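K.L.:
Can you look at this prediction? I've put the sequence above it.
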Amino acid sequence: MSMHQVRAALVGLGLVSASCFAVPATAYAVQIVKIGVSGPLTGSNAANGKDIENGVRMAIDEANATHPTIGNEPVQFVLESVDDQGDPRVGVQVAQKLVDDGVQVVIGHFNSGVCLPASRVFANAGIPLIDPAATNPAITQQGLKSVFRVIPTDAQNSGIAGKYAVTATKAKRIAIMDDRTAFGQGEAEEFKKAVVAAGGTIVATEFTNDKAVDFGPQLTNVKAATADLLFFGGLDGQAGLIARRMKQLGMRTQFLGGGAVADTIFTQIAGNAGDGALAWEYGRPLKTLPRGSEFAEKYKKKFGTDNLTYSPFAYDAATLAIDAMKSANSTKPAAFMPALQKAQFTGITGKITFDDRGDLKNPASTLYKLTEGKWVAVTTVTAN
């Protein structure tokens, strides 16, 4: 019997090992690691949600290009993105979906009102949440050891703004307005605390909602109070409308916005407010950071558009998570969580180290001033 006939007979009897004819499948096995992203991909804040998603996608693609290994196994990072619609109820639902789908870490959210309840879903599942955009201090005051934030909080950013309004702008009569969201109200409350602590005077406190387009009654009250400065806690779309209405009412009150956008900053405000308007923004100007311009160029080349505020923070959050997995030599959340807690990481946005709550130890905020129709960085201040 020929060798061919012998082999054929053995195959027929099922006695020939597959290893005689093929490389074992395990030699090419790749460990799939899912990185979740949650943000508003539809609705009025969809551009910011997509910006966050893009930042994470950049980090994942760059990591995969290095052919990483963790635990002596090749790894492929995969992005799993969900649309939380900026709605707390939907946010909790899609958070549970990410948990059920087996993500190892989540980057999110944009809205503080979504992040607050959704963070508890991830904490209950033992999955780290790294927040690149939601800034309400309460998020990291829940006692959840699995929540980390790579952006300054409202207490840090708006606290700086409040102190500056009193000590630097010399405002004597300060008014406050917010949009009643967890973000806007959080900003306003922290700004007010800082103003009072610095010895300033609040002469009017107004509020609207995040869907409003008419601010005449509130601004009429601010004007009647003869406020020389108005702080608005909310996003730039409404801030622009408020600034325009202030001009229509002939108000000489200086406008001051909280953190809502960055280097493509306050485009709607700039088109409506006069020179002298001020805005405090989270972090440092991207172009002043060592790798900031490089990031902006890569982002535009990859996605065909300029980056917005939060993609650098989201990029850092995803890169930090991957770095923690490598440091722990494990993709299991329980194993790499301690590496996140002890992180000494330098990213696009600067050095990232966390305090006991999971907030940045040394956050920075930058003041911009509208000058000849353009926003110009005036100063950067660290909260601590």
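P.N.:
Thanks, I have it.
K.L.:
When you work out contacts or count neighbours from here on, use the C-alpha atoms and nothing else.
P.N.:
OK.
K.L.:
Mind checking what helix or strand follows the longest strand anywhere in the chain in sequence?
P.N.:
In the chain, with assignment by DSSP state E, the single longest strand is strand 73-83. On the C-terminal side of strand 73-83, the closest following helix or strand by DSSP states H and E is helix 88-100.
K.L.:
Second structure follows, compare the two:
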Amino acid sequence: MYPFFKLTFHALLGMLLWNSNAGGVGPSGGDSLKVAPYGDLKPYADLRAKPYEYHGPERELAEPTDLEEVRIGLFGPLKRTDAVLQGRSMRRGAELAIAEANAAGGHRGKPFEPVFRSDDQIWGSAREVARLVYEDKVWAVMGSIGSESTHIAEQIITKAHVVLIGPASTDPSLTQINIPWMFRCMPNDAHIARVLGTYLFQDRGVTKVAAIASNASDSRIGVSEFEKTARRLGRPLALSLKYDAGAPDFSRPLDLIERAGAEALVVWGRPEEAARLIRKIRARGMTQPVFGGPALAFPEFLKRAGTFAEGVTVAAPCDLWRDDPRLRTFRQQFSERYGAPPDIIAAYAYDGMNLLIRAIRAGGLNRAKIRDALAEIRRFHGVTGEIRFDGSGSNVSPPVLVVVRDGHFCKQASN
């Protein structure tokens, strides 16, 4: 029993060390100590301070000489109605990056070739990622959109020793388990929640907030992180409610919110659901300011909410509306190629694929060396802004607050 107890104790200690500095200064991105779980208590060790290391074999393997192309795997939703637009955005952003890399000579004269597999069935995604790794023999993998599928893929790539970069998964736990093969492009939900909570409770001085979120996994995780931030700032939520995805009616939760006398509302859900909810809120004559999670920072939300989106403040993973030459070029090339402007997922997929391409060119056709090369990229300036990896492979560049004005997202002046 003693060895088991000892192992369990060290596992719990590791989790406490992770949490003890979550939101603190340094590798976490410079957040205020007021939102850290244990204030200014210094942890024994910060596992994010330096890159996770891989001490296993395979660096000694010789590069193949008989390849005609360099394959990079992608997996994401193709047919699932609630995520097909996001899957298409990811694929388009990645394909544009590959097309540009091939125009510049590929990898030592060999073209990069994307191989796409579906994760329309969450548990079936394990099979599809395994096919990418063992049948298609890709050198690195990008995906997916949802954190559930990405968690499953993480188990495959850890066994197979292949780099996985997530362009849109925001579940904090993805990069908190000491896996050296996992990297993330978007800031995680904990970071997003801290930015929104600090602005709402400290900058604006709101004291009574109600949250309403979809029962979908990513929304539950996001609003849970926001609840933690609220408690740490001494402003526990007045209400935190859930609704089923695709719910036709929001009467009951809105009744409860009105009775609670909430001063502000926080919405965490998919763009189409959030738009429908906010329409219902305004139709009832509720005038409280509305704040949203990162899923609202998409054109689909503006389109479906219409004028009801006016004044909504959203915690966006990056500022995709800034005036930046690199971003302008990307938007123009993407629009010319696909006939529509890129959204945030397309932009992160473009940056994520460029990170993989850079790592392959630096490390060569050796999976372990590709991982090493990617881990050495601590700062990357892309179309989404600066991607800054901490030791766990998570992007700690700060999210931004944007507000809807005249049907467009504009950066919040006080952010």
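P.N.:
Right, received. Where do you want to start? Predicted, not measured: the structure shown is a model, and the values here were computed from it.
K.L.:
what are the ranges of the strands in the stretch 51-200 of the first structure?
P.N.:
In the stretch 51-200 of the first structure, the segments counted as strands under DSSP state E, counting those that start in this stretch are 69-70, 73-83, 105-107, 129-131, 147-149, 174-178.
K.L.:
Could you find the counterpart of T366 of the first structure in the second structure?
P.N.:
Under the alignment (TM-score structural alignment), T366 of the first structure pairs with V400 in the second structure.
K.L.:
what's the spacing between that match and A193 of the second structure?
P.N.:
Applying Cα to Cα, to the nearest Å, the value for V400 of the second structure to A193 of the second structure is 11 Å.
K.L.:
one step back: so the match of T366 of the first structure sits right up against W321, yeah?
P.N.:
No - counting by Cα atoms under 8 Å, V400 of the second structure does not reach W321; the two are 10.8 Å apart.
K.L.:
Could I get the full set of strands for the stretch 301-415 of the second structure?
P.N.:
Going by DSSP E, counting those that start in this stretch, the stretch 301-415 of the second structure shows strands at 313-316, 379-382, 385-388, 400-405, 408-411.
K.L.:
how about the ones you listed in a markdown table, adding mean neighbour count and distance to E300 of the second structure?
P.N.:
Formatted as a markdown table, the strands of the stretch 301-415 of the second structure follow (neighbours: other Cα atoms under 10 Å; distance: least, Cα to Cα, whole Å):
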| stretch | mean neighbour count | distance to E300 of the second structure |
| --- | --- | --- |
| strand 313-316 | 26 | 14 |
| strand 379-382 | 14 | 24 |
| strand 385-388 | 21 | 22 |
| strand 400-405 | 22 | 13 |
| strand 408-411 | 19 | 12 |
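K.L.:
Identify whichever of those strands lies nearest to T158 of the second structure.
P.N.:
T158 of the second structure lies closest, by Cα to Cα, to one member of the strands of the stretch 301-415 of the second structure: strand 385-388, at 22.5 Å.
K.L.:
a markdown table please, covering the strands of the stretch 51-200 of the first structure and showing distance to L13 of the first structure and mean neighbour count.
P.N.:
Listed next are those as a markdown table, based on distance: least, Cα to Cα, whole Å; neighbours: other Cα atoms under 10 Å:
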| stretch | distance to L13 of the first structure | mean neighbour count |
| --- | --- | --- |
| strand 69-70 | 39 | 16 |
| strand 73-83 | 35 | 18 |
| strand 105-107 | 48 | 28 |
| strand 129-131 | 54 | 28 |
| strand 147-149 | 57 | 26 |
| strand 174-178 | 78 | 24 |
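K.L.:
what about those, which gets the closest to V33 of the first structure?
P.N.:
For those, the distance to V33 of the first structure is smallest for strand 73-83, at 4.8 Å, taking Cα to Cα.
K.L.:
can you pull the contacts of the counterpart of T349 of the first structure in the second structure?
P.N.:
Here T349 of the first structure is matched to T384 in the second structure, going by TM-score structural alignment. The neighbourhood of T384 of the second structure, defined by Cα atoms under 8 Å, 6 or more residues apart in numbering, consists of 318-320, 327, 344, 347-348, 351.
K.L.:
possible to save these as TSV with neighbour count and distance to K110 of the second structure?
P.N.:
As requested, the contacts of T384 of the second structure are arranged in TSV below (neighbours: other Cα atoms under 10 Å; distance: Cα to Cα, whole Å):
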residue	neighbour count	distance to K110 of the second structure
C318	25	33
D319	21	34
L320	24	32
L327	18	28
I344	27	30
A347	28	25
Y348	29	25
D351	25	21
